[in-house]
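**Q** coordinates for the following, if possible.
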Amino acid sequence: MPDKTTLALTDSPDGIAQAAEVLRAGGLVAFPTETVYGLGADAGDDRAVAGIYAAKGRPSFNPLIVHLADLARVQELVVWNDRAAALAQAFWPGPLTMVLPLRPGAPVSKLVTAGLDTLAVRMPANDTARALLHAFDGPVAAPSANRSGQISPTTAAHVAQGLTGRIDAVLDGGPCSVGLESTIVGLVGQPVLLRPGRVTADDLARVLGQPLAERKQAEAISAPGQLASHYAPNAGVRLNATAWHDGEARLGFGPVECDLNLSPSADLVEAAAHLFDYLHRLDALGRATIAVSPIPHLGLGVAINDRLSRAAAPRTVSGPPTL
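**A** Next comes the predicted model:
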């Protein structure tokens, strides 16, 4: 498929205006958020959204998140409720995605929802993302800007490595500050944690005044990021390594000798920010296995372990969607 000229744009006013024009023309633009780089298209344009699936090689049963600039835009697309309002007040703009009932007649491609009657929506906090969304003045569907199932991108260079020639532009806004995809919470019926992230289950429970249910593995996909094999490098991944094997690339946490250390001081926020970038770097060494130190399974560590467990899962193979 690589046959496009991929523009490299800066996050200057001219670069943002050019990126918005590419979106209006039905093109694909990779842009930074505080979580990871997203691959954006006009969420109301069937052909543009189909281009996301084709560029990523993403299964068409995997829904997309729609990014919006302000709350009024969000409420045009979904059926709003008091729980959503409370979470928006606490965490938006920010790294939280809410899955809500799709408003009847909402101008969103069915490819975005993968045929579901719900929509995943988010207001990102990143300044470049917000400037692009305001300039485009509409809903932007955007999964992570990488080939499907591979390591998520946290720099423009990561995007270029995987998608040059497959998309129209990369808007460079520097490295992502959070470094993990957004938390996803389902708000249809009982609140349920669909994907852990920087906003933890405890954070959500405090605002909602009730604990969240957890999605069961056997349930059908209802939000992005739920495939068992995801975020995977070319190398195999060995988790909870307390000793290193010969020939492995070593990803440490805490005071251990290793090739790269997510956080020598065992800071989970620092570890999350480094996770995907360090997986990219170690994968480039060309070794068969990346061994990873144990990560505490609490707070943000739950989200880090979720991404690592999916990176270590048996690989799935998927082609472009049938449209």
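**Q** going by C-alpha atoms from here, please, whenever you check contacts or count neighbours.
**A** Noted.
**Q** what helix or strand is the closest residue in space to Phe31 that isn't next to it in sequence located in?
**A** Leaving aside its sequence neighbours, Phe31 sits nearest to Leu171 (CA to CA, 6 or more residues apart in numbering; 4.9 Å). Counting by DSSP states H and E, the element that carries Leu171 is strand 169-172.
**Q** go through that strand and flag the buried ones.
**A** For strand 169-172, burial by neighbour count (16 or more other CA atoms under 10 Å) applies to Ala169, Val170, Leu171, Asp172.
**Q** the residue nearest to Glu21 when sequence neighbours are not counted: neighbour count?
**A** Of all residues not flanking Glu21 in the chain, Phe136 sits nearest, at 7.3 Å (CA to CA, 6+ apart). Neighbours of Phe136 under the rule other CA atoms under 10 Å: 22.
**Q** from Asp46, how far off is Phe136?
**A** Phe136 sits 17 Å away from Asp46, going by CA to CA, to the nearest Å.
**Q** please give the element, helix or strand, for Gly134.
**A** Wrong residue type there; residue 134 is His, not Gly. helix 127-136.
**Q** before we move on, the earlier item: the next helix or strand along the chain from the strand holding Leu171 - contacts with which helices or strands?
**A** Remark: after strand 169-172, the chain's next helix or strand is strand 183-186, criterion DSSP H and E. Under the contact criterion of 3 or more CA pairs under 8 Å, 6 or more residues apart in numbering; DSSP states H and E, strand 183-186 touches strand 96-101, strand 192-195.
**Q** alongside the first, I'd like the structure of this one:
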Amino acid sequence: MTKEELSVSQYGRYIKLFIALVSGYMLPYLFGHKELSASMATSAWLSLALGPSISNSRAYFVQRFMTNLVPILGGTIIFIITRHGFITMMIVTLFMFVLMSKFPNRFRLTSLGVSLTLITGIGGNFTAGGERLISVWLGMAVGFFIECYILPPDQGFKMKKMLTDMEKKIIKIYYRLLHDRTLTSLKGFKIDELTEELKKIEAQMAGFNKDFSIKWAKHLKKYEKDIDFFKYSIELLEVSVRFLQKVCLFENDLTELSEEEKKYLFVNISEVVKKHEKLLLSFYETTENTEYEEEHFLEQNMDILISYLAEYQDTVRKISKEMYKAE
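**A** Reported below is the predicted structural model:
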């Protein structure tokens, strides 16, 4: 398993969680603050819990810390005034509901319950409240540092793998279609599942873009030249899936076509497959070309790819019209 593959795998996630747990616990322990060990270890762990993603880790860092800071700080002050833990908790709870409705991206509802119940235990003790906030902040910082610099998730590698795997499936379906020359062969492939896979790829692209935009994610900068290719690969897959879905819809009607019409139809489908493979080959030749740094190289090749894609879409539309003849 390569470093890139490990960084986005479940095993890589376990490694980072273990490091976060040990680091979060041992750091305050070694500096003589044993009372903070459990809280720091929990915070370090939680900052990695949303999966291998720097953007998710950063968002959780901000949300969880703010969800601790505002209730504990505000609750400590209100407790000094009311001298009643339950009343303080109710006031802070209602205030946080209003605040979270106004700023939903700055707070985390799942972390709020612990903060609210801690108010009754902390009371007006600023020292206890400060220790809680320090342990949360430092613990989250430890976890975020681990996510950024110790086996940072390579979202670009995962993106390429997901695209390659789905492209292989599409080509396999096309080959089966042309070999059997009947639409019943598509029943062995779950075309609807391709739509779900495509949604996962689009979600992965969104995650990649978020991580790529973060300045700490320097390990992703090597994929800067691939962003356009990711986008057009997804567009290619979208066109292919829509086409295969349309083919499946006309399975029964195909029997009503004459042999000449069937022959013409599969000749056109063969054109789609050739254009699809030509486009894929162009993608990989361009992304792997060693002359990438030459001026205008990327711009020229992207124009070619876009023209290929337009031609591919035109061919798909032409075949779709042939399908409607079967109605």
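**Q** and the TM-score between them?
**A** In this superposition the chains share a TM-score of 0.24, using TM-score structural alignment, normalised by the length of structure 1; 144 aligned residues with a CA RMSD of 7.2 Å.
**Q** which other helices and strands does the strand holding Leu171 of structure 1 contact?
**A** With 3+ CA pairs under 8 Å, 6+ apart as the test, strand 169-172 of structure 1 has strand 7-10, helix 13-24, strand 29-31, helix 156-163 packed against it.
**Q** in the third one, what counts as buried?
**A** Of all the residues in strand 29-31 of structure 1, those buried under the rule 16+ other CA under 10 Å are Val29, Ala30, Phe31.
**Q** tell me the helix or strand right after the helix ranked longest in structure 1.
**A** For structure 1, the helix with the greatest residue count under DSSP state H is helix 268-283. Scanning forward in sequence from helix 268-283 of structure 1 by DSSP H and E, the next helix or strand is strand 289-292.
**Q** by contact count, what packs against that following strand?
**A** Using 3+ CA pairs under 8 Å, 6+ apart, strand 289-292 of structure 1 sits against strand 236-238, strand 249-252.
**Q** and stretch 271-291 of structure 1, which residues are buried?
**A** Taking 16+ other CA under 10 Å as the criterion, stretch 271-291 of structure 1 shows 271-280, 282-283, 289-291 as buried.
**Q** doesn't Lys246 make contact with Ile191 of structure 2?
**A** No - if you go by CA atoms under 8 Å, Ile191 of structure 2 and Lys246 don't touch, sitting 10.4 Å apart.
**Q** that older thread, can you redo the helices and strands packed on strand 169-172 of structure 1 as a markdown table with distance to Val185 of structure 1?
**A** Below are those laid out as a markdown table (distance: least, CA to CA, whole Å):
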| stretch | distance to Val185 of structure 1 |
| --- | --- |
| strand 7-10 | 33 |
| helix 13-24 | 28 |
| strand 29-31 | 23 |
| helix 156-163 | 27 |
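**Q** how far does the helix or strand hosting Pro71 of structure 2 sit from the chain's center?
**A** For Pro71 of structure 2, the host element (DSSP H and E) is helix 54-82. Averaged C-alpha coordinates place helix 54-82 of structure 2 at 27 Å from its chain's average position (CA atoms, centre = their mean, to the nearest Å).
**Q** cool, stretch 87-99 of structure 2 as well?
**A** So, by CA atoms, centre = their mean, the centroid of stretch 87-99 of structure 2 is 34 Å from its chain's centroid.
**Q** list the buried residues in it.
**A** Thr88, Met89, Val92, Thr93, Met96.
**Q** counting neighbours, what do you get for Ile234 of structure 2?
**A** 20.
**Q** my bad, Ala85 of structure 1
**A** Ala85 of structure 1, neighbours per other CA under 10 Å, totals 12.
**Q** same deal with the one 5 residues further on?
**A** Taking other CA under 10 Å as the neighbour definition, Ala90 of structure 1 ends up with a count of 13.
**Q** likewise for Ala72 of structure 1?
**A** 9.
**Q** that one should be in a helix, yeah?
**A** Yes - read with DSSP: H, G, I helix; E, B strand; the rest coil, Ala72 of structure 1 is one of the residues of a helix.
**Q** quick one: it from Ala141 of structure 1, how far?
**A** 17 Å.
**Q** name the helices or strands packed onto the helix or strand containing Ala44 of structure 2?
**A** In this assignment (DSSP H and E), Ala44 of structure 2 forms part of helix 37-46. On a contact count with 3+ CA pairs under 8 Å, 6+ apart, helix 37-46 of structure 2 meets helix 10-30, helix 126-149.
**Q** the longest one to helix 54-82, inter-axis angle?
**A** The one in question is helix 126-149 of structure 2. In terms of direction (axes from the mean of the first three to the mean of the last three CA atoms, to 10 degrees), helix 126-149 of structure 2 departs from helix 54-82 by 180 degrees.
**Q** what are the buried residues along helix 126-149 of structure 2?
**A** 128-129, 132-148.
**Q** could you point out which element follows it?
**A** As the chain continues past helix 126-149 of structure 2, the following element, by DSSP H and E, is helix 155-180.
**Q** mind checking how far that following helix is from the chain centre?
**A** Offset of helix 155-180 of structure 2 from its chain centre (CA atoms, centre = their mean): 19 Å.
**Q** tell me the helix or strand right after that helix.
**A** helix 191-212.
**Q** any idea how far that next one is from the middle of the chain?
**A** 7 Å.
**Q** report all helices and strands that it contacts.
**A** Short answer (3+ CA pairs under 8 Å, 6+ apart): helix 191-212 of structure 2 packs on helix 54-82, helix 155-180, helix 227-249.
**Q** if you count neighbours, what's buried in the longest one?
**A** The neighbour-count check on helix 54-82 of structure 2 (16+ other CA under 10 Å) flags 54-58, 60-73, 75-79 as buried.
**Q** go on, the shortest one?
**A** For helix 227-249 of structure 2, the buried set under the neighbour-count rule, 16+ other CA under 10 Å, comprises 229-230, 232-234, 236-237, 239-241, 243-244, 247-248.
**Q** and the helix or strand following it, what does it pack against?
**A** Using DSSP H and E, the helix or strand that follows helix 227-249 of structure 2 towards the C-terminus is helix 259-287. Helix 259-287 of structure 2 is packed against helix 155-180, helix 227-249, helix 297-324, with contacts defined by 3+ CA pairs under 8 Å, 6+ apart.
**Q** want to throw those helices into a markdown table with distance to Tyr29 of structure 2?
**A** Converted to a markdown table, those look like this (distance: least, CA to CA, whole Å):
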| stretch | distance to Tyr29 of structure 2 |
| --- | --- |
| helix 155-180 | 35 |
| helix 227-249 | 45 |
| helix 297-324 | 53 |
